[in-house]
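> sequence unknown, structure follows:
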């Protein structure tokens, strides 16, 4: 195993860009820090989530079949790249632990099998190392196709289309220790006000999660749905650029 593989299970610095709440955030959103979540769901948002997740899973089914076939072919040509299409690690949404499924983009030698059995995010931490990725894995990551299985979590009610990104148990606990509360209040999402800034210096700025939770509470159910639609539109713009990290 090469040096990169030897260091595969060290946590990359880029994996946790989330910063603690500033004094301005604590002052401006003081009431959020006093809440004992999770907050109740909003019916239009819930209906929208399930309709979109179910529809997109149907649309994505042929893509997943093609990827499965492609993974089999790549594993036959390059044996070190073979392996399952999906994997999961334990993450937290609205304060509750669930299995966050994704498409595997790295070679098996970069995955810690014992950690994988526990659902430990650290088992897959090499994902941030470009040389660990399979040929198809690089393509999948570029266009965020590895996120497709999370629509299943949305359909199950464990996630939402829009919300703060659900973190692994390790990172959720770190986020809470830093003083952040947003991810304990509402369901994690595929997209969020913060996540659409991925790749910029604004990624990890907690202000966006607080702004969204504030609007989650203050807006009417339909007003919240409109906000979600605007965030989704921005997120699609990011995805089609093919700049997934």
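Okay, I see it. These figures come from a predicted structure and were not determined experimentally. Numbering: from 1, shown residues only.

> CA only for contacts and neighbour counts going forward, please
OK.

> so who does the residue nearest the centre of the chain touch?
Nearest to the geometric centre of the chain sits residue 165, at 5.1 Å (Cα atoms, centre = their mean). Contacts for residue 165 (Cα atoms under 8 Å, 6 or more residues apart in numbering) come out as 188-192, 195.

> so it, which state does it fall into?
In the three-state summary, residue 165 is assigned as coil, counting by DSSP: H, G, I helix; E, B strand; the rest coil.

> next up, the contacts around residue 245.
Residues near residue 245 by Cα under 8 Å, 6+ apart: 128, 141-142, 199.

> next up, a second structure to put side by side with the first:
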């Protein structure tokens, strides 16, 4: 089966099984369990990672001029009534005003805009640690589809079938099935492949048992991604 056929099949199943009439496609047991895990994991994560975050903050500050943190507008959870926008927080990994001339574009391999410390942070995904704050605010989940920038979303929606449905009733995540299965996006085709993973993850959220097993598996795989410095 081709990638397009797989994507359309997954998306059709997602529409048929989870989209009808309700304000959220997820069972209450999954929503409550997922939110409880998010709050506990994010709170514990901030406490445990505080020393690491302090070292990272110092390294970012000493490596290049500019702020330690970087806030970027992203598209969050979509419901029948609204699409939520929020500012995602990261450790700054690029120079200040890196997209002033190019606009919203994906980072490339060996991207010259990425700082020396930023390159290490992106490989180990340590630049994502401040997003625990977004999770506690209810803007993100520990595990879910990756949130995209509003400036890029229209192009993706026009190019990829059912792209918008990937965050229907699902908070975007720090990590997720697509994130641990593939590298960062560089092209629309990369995103097209990831959307298939996002819809497969959405199907796993329709039952409590499958959600629990899937999230546990993704959490374990995330640890190996970080230890293996597979980011970019």
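Here it is on my side, so go on. Every value quoted in this text rests on a predicted model; they were computed, and no experiment measured them.

> what's the TM-score here?
Once the chains are laid over each other, their TM-score by TM-score structural alignment, normalised by the length of the second structure reads 0.78; 212 aligned residues with a Cα RMSD of 3.0 Å.

> now the helix of greatest length in the second structure: buried residues?
As assigned by DSSP state H, the longest helix anywhere in the second structure is helix 28-63. Neighbour-count burial for helix 28-63 of the second structure flags 30-31, 34-35, 38-39, 41-42, 46, 53, 56-57, 60-61 (criterion: 16 or more other Cα atoms under 10 Å).

> can you list the helices and strands that whichever helix or strand comes after it packs against?
Scanning forward in sequence from helix 28-63 of the second structure by DSSP states H and E, the next helix or strand is strand 69-78. Applying 3 or more Cα pairs under 8 Å, 6 or more residues apart in numbering; DSSP states H and E, one finds that strand 69-78 of the second structure contacts strand 83-91.

> buried ones in the strand it packs on?
For strand 83-91 of the second structure, by 16+ other Cα under 10 Å, it's 85-91.

> what does stretch 113-128 of the second structure give?
By neighbour count on 16+ other Cα under 10 Å, the buried set for stretch 113-128 of the second structure is 113-115, 117-128.

> start and end residues in the first structure for it, please.
Matched against the first structure by TM-score structural alignment, stretch 113-128 of the second structure falls on residues 132-147.

> end-to-end on that stretch?
By Cα to Cα, to the nearest Å, the extent of stretch 132-147 of the first structure from end to end equals 18 Å.

> likewise for stretch 83-97 of the first structure?
Note: stretch 83-97 of the first structure ends 26 Å apart using Cα to Cα.

> outside of it, which residues touch it?
Here stretch 83-97 of the first structure makes contact (Cα under 8 Å, 6+ apart) with 37-38, 67-68, 71, 75, 98-104, 107-108, 116, 118-121, 158-159, 166-169, 172, 183-188.

> now a ChimeraX select for only the buried ones of these.
Restricted to buried positions by 16+ other Cα under 10 Å, the ChimeraX selection for these reads:
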select :37,38,67,68,71,75,98,99,100,101,102,103,104,107,108,116,119,120,121,158,159,166,167,168,169,172,183,184,185,186,187,188
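
> ranges for the helices of the second structure?
Here the second structure has its helices, by DSSP H, at 3-18, 28-63, 116-124, 131-136, 153-159, 177-181, 188-204, 208-227.

> name the helices or strands packed onto the last one?
Spelled out, it's helix 208-227 of the second structure. If you count contacts as 3+ Cα pairs under 8 Å, 6+ apart, helix 208-227 of the second structure packs onto helix 28-63, helix 116-124, strand 141-143, strand 173-175, helix 177-181, helix 188-204.

> with distance to residue 77 of the second structure as new columns, can these be given to me in CSV?
Converted to CSV, these look like this (distance: least, Cα to Cα, whole Å):
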stretch, distance to residue 77 of the second structure
helix 28-63, 13
helix 116-124, 24
strand 141-143, 10
strand 173-175, 10
helix 177-181, 17
helix 188-204, 13
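
> residue 161 of the second structure: which of those is closest?
Among these, the nearest to residue 161 of the second structure by Cα to Cα is helix 188-204 (8.6 Å).

> just the angle for that closest one relative to helix 3-18, thanks.
30 degrees (axes from the mean of the first three to the mean of the last three Cα atoms, to 10 degrees).

> how distant is helix 188-204 of the second structure from the center of its chain?
Computed by Cα atoms, centre = their mean, to the nearest Å, the chain-centroid distance of helix 188-204 of the second structure equals 12 Å.

> do the same with stretch 119-129 of the second structure
Using Cα atoms, centre = their mean, the offset of stretch 119-129 of the second structure from its chain centre is 14 Å.

> go on, stretch 16-36 of the second structure?
Centroid separation for stretch 16-36 of the second structure versus its chain: 19 Å, with Cα atoms, centre = their mean.

> now stretch 129-148 of the second structure
7 Å.

> kindly report the same for stretch 87-106 of the first structure.
Worked out by Cα atoms, centre = their mean, stretch 87-106 of the first structure lies 8 Å from the chain centre.

> number of nearby residues for residue 179 of the second structure?
For residue 179 of the second structure, the neighbour count with other Cα atoms under 10 Å is 24.

> correction: residue 3 of the first structure
Neighbours of residue 3 of the first structure (other Cα under 10 Å): 7.

> for residue 13 of the second structure, see how far away residue 94 of the second structure is.
For residue 94 of the second structure, the distance to residue 13 of the second structure (Cα to Cα) stands at 39 Å.

> residue at max distance from the center of the first structure?
residue 77 (30.6 Å).

> that one and residue 140 of the first structure, how far apart?
18 Å.

> before we move on, back to that, okay, the buried residues of helix 28-63 of the second structure in CSV with distance to residue 204 of the second structure next?
Formatted as CSV, these follow (distance: Cα to Cα, whole Å):
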residue, distance to residue 204 of the second structure
30, 10
31, 13
34, 12
35, 16
38, 17
39, 21
41, 20
42, 22
46, 27
53, 32
56, 35
57, 36
60, 38
61, 41
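
> of these, closest to residue 219 of the second structure?
residue 41 (10.9 Å).

> map that closest one onto the first structure.
Per TM-score structural alignment, the equivalent position to residue 41 of the second structure in the first structure is residue 52.

> also residue 151 of the second structure?
Matched to the first structure by TM-score structural alignment, residue 151 of the second structure sits across from residue 170.

> and that match, what is it in contact with?
residue 121.
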